[in-house]
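# Provided below for reference: sequence and predicted model.
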Amino acid sequence: MSPRSGPPLDGAIDVHAHYVTPRLRAAMVDAGHAEPDGMPAIPDWSPESALADMDSLGVATALLSVSSPGVHFGSDADARRLARDVNTEGAEIAAARPDRFGLLASLPLPDVTGALAEVEHAFDALGADGITLHTHYDGKHLGHPEHEPLLSALDERAAVVVLHPTSPPCWEAVSAGLPRPLLEFPFETTRAVASLVLSGALERHPRIRFVVPHAGAALPVLADRIAAFSLISGGPPIDVAGALRGLHYDLAGFALPRQLPALLALADPDRLLYGSDLPFTPAPVARGLAEALAADATLTAEQQRSMRRGAAEALFPRFARPGPPGAAEPRPDDRSLRGDQR
């Protein structure tokens, strides 16, 4: 069998994978998001199709999260119910296959009170592995003072928080009719992380483990500019480079050939994680990207192993395998896992 005919990855942990429950799909359509963020359609998803795609890539475990536009479509009460529904269903999927799926819980932001209640429920009742946060809520990026109570609660739990971009509030004026993931998503991610850095939120909440999507978006090329402008902000000095180096970065999307080398000037290789962006990235595209990543020489063999598993095992230790971090081992077959609980 040629290398390209088999799975390109070797037991990877995918920290950037999405799920779409029937309840979420119906809510999105009812709220006018049948073409989310300007994309053609809401992709089909089921645990069975996800497992097939994961096996094709060689992904052992996927951390499931809700993508943009999230769960809040205008009503706080409805958003609280929808967040609880999708988180409960995600937890049930993960409990049925604890070797294959984890859960990054969604919050009904900008309802901070509801979000705090859902953090407690997600971790204490559902056993969530982490939280997903979008880059802004109601136009307020994550470093905004309104989010301070939530960040404090997440810091107390040393939570893993995986960021995900969403359309900016001014997308009609700036997107030129193009799907917002094309340009707006990378710049939204950059705005959100800059907000966390420049507001001092990262320094105030050092126990939160943030994962930045899409190979750091525009941060690798704008980090020095952000650092320079921080000097004229009038506030206390900020170690922008140090703050960015303390984050984690997934490699979902088009990290090659240019973005990954630029990211390595900003982030240490042991902070890199694998991400597929399934099912919003179609499975054939995700496979092509994974093949390119596996064949690329930018990362050493040891760094490749860390990116695929080791760095994620450090963040999500329940998925760690015996032996050295990131060590590959045969995956148990489905029959041996029936009845297992998380």
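Looks like it came in fine. Numbers count the residues shown, from 1 in each chain.
# Please make it C-alpha for all contacts and neighbour counts, starting now.
Fine.
# Now do the buried residues in stretch 131-139.
By 16 or more other C-alpha atoms under 10 Å, the buried positions in stretch 131-139 come out as Ile131, Thr132, Leu133, His134, Thr135, His136, Tyr137.
# for comparison:
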Amino acid sequence: MAQRIDVHHHVVPPAYRERLLRSGTDAGGRDVPDWSPQASLDLMGRNDIGTAILSVTTPGVEPWLGGDARAMARSVNEYCAELAAEHPGRFGFWATLTLPDVDGALAEAAYALDELHADGVVLLANSAGTYLGDPSFEPLMDELGRRGAVVFVHPSALPAEPVPGIPPFAADFLLDTTRAAANLAANGTLHRHPDLKIILSHAGGFLPYAAERIAACLEMAGDERGTADLLTDLRRFYFDTALSASPYSLPGLTAFADPERILFGSDFPYAPAEIATIMTGRLDTAPELDHPAINRTNATRLLPHLA
């Protein structure tokens, strides 16, 4: 049986982890987990994952500005490229960029995609409070669109104070992803760059559930394209299944999303091995899904070299 391709699988390079711990920075309220390449390989073996596409989660390199952020992004990307070379076929990676530093992001995208052969890039839904789709990010989106790049969108903490007792990763992450998706549609980024391939984490937040309302409200707010065209744009996203394989989430996702745009994701190690494995089992037993497509075939359409 063909093995899964995991498009939502995190990496915590040692130098990056040390810097996060030294600065007291967490991942949206989630402590930085212990991680090693072997821990990922063990999780992959346990869940029949052939290839994991690695990415750094929030906060990315946002806590460090200017040259420090650029240097850390370069360090992370070179670490991931070395790991992929050491384990041929087992690891790929989404390159870390430097938003809101657009010039740095353009330079690092070129290096990571052309020299390190990254599978695509990872962008946070918002960077220092500026959401994907904002005109200030257009030079980067234009370049990624020109390349037909794959963009993996991961949520971050909202640019607002969290609710006491509810860490951002519990609920705010879902709104953050949905805000980014709506902004990308409302500002025409998807329309202008039809070759962009954008994956939304965690089944798109609550986008599938609320897409009709979001599109209709954008029309009411003055978007000239109207609800039907906005929904067409929103359906252009890809969606991963990380932490979303429940009998409540999957029916909404499959009712909304193009079945060729649903991809397997584990969210390891921020989702501990036990939880990632439980979610994988629930996905495997969910009825009326094209399991081979979600587990592998849809990803190989995005990343043909993995076929």
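Structure received. Because the structure is predicted, anything quoted here is derived from the model rather than measured.
# quick one on the thing from earlier: list just the nearest of the buried residues of stretch 131-139 of the first structure to Ala267 of the first structure.
If you rank these by distance to Ala267 of the first structure using C-alpha to C-alpha, Thr135 comes first, at 20.1 Å.
# thinking that closest one is in contact with Leu163, fair?
Yes: the pair Thr135 of the first structure / Leu163 is scored as a contact, 6.6 Å apart, by C-alpha atoms under 8 Å.
# Please identify every residue contacting each of the two.
Thr189 (C-alpha atoms under 8 Å, 6 or more residues apart in numbering).
# Which members of the buried residues of stretch 131-139 of the first structure are positioned in strands?
Judged by DSSP state E, strands contain the following of these: Ile131, Thr132, Leu133, His134, His136, Tyr137.
# which of those lies closest to Asp30 of the first structure?
Tyr137 (19.8 Å).
# distance of that closest one from Val112 of the first structure?
From Tyr137 of the first structure over to Val112 of the first structure the distance is 10 Å, taken as C-alpha to C-alpha, to the nearest Å.
# Ok, Ala27 of the first structure next?
Applying C-alpha to C-alpha, the value for Ala27 of the first structure to Val112 of the first structure is 21 Å.
# same check, this time on Ile226 of the first structure
On the measure of C-alpha to C-alpha, Ile226 of the first structure and Val112 of the first structure end up 28 Å apart.
# and if you look at Arg191 of the first structure?
In terms of C-alpha to C-alpha, Arg191 of the first structure sits 20 Å off from Val112 of the first structure.
# Ok, Thr298 of the first structure next?
Distance of Thr298 of the first structure to Val112 of the first structure, given as C-alpha to C-alpha: 41 Å.
# Determine the number of other residues adjacent to the counterpart of Phe187 of the first structure in the second structure.
Phe187 of the first structure maps onto Leu175 in the second structure when the alignment is built from TM-score structural alignment. If you count neighbours by other C-alpha atoms under 10 Å, Leu175 of the second structure ends up with 20.
# Surely Leu175 of the second structure touches His202?
No: Leu175 of the second structure lies out of contact with His202 (C-alpha under 8 Å); the separation is 11.0 Å.
# how about the helices in the stretch 1-150 of the second structure?
Secondary structure of the stretch 1-150 of the second structure (DSSP state H, counting those that start in this stretch): helices at 14-23, 37-46, 66-86, 102-114, 138-147.
# Compile those helices into CSV and extend it with columns for mean neighbour count and distance to Thr277 of the second structure.
Formatted as CSV, the helices of the stretch 1-150 of the second structure follow (neighbours: other C-alpha atoms under 10 Å; distance: least, C-alpha to C-alpha, whole Å):
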stretch, mean neighbour count, distance to Thr277 of the second structure
helix 14-23, 14, 24
helix 37-46, 16, 8
helix 66-86, 18, 23
helix 102-114, 18, 31
helix 138-147, 17, 33
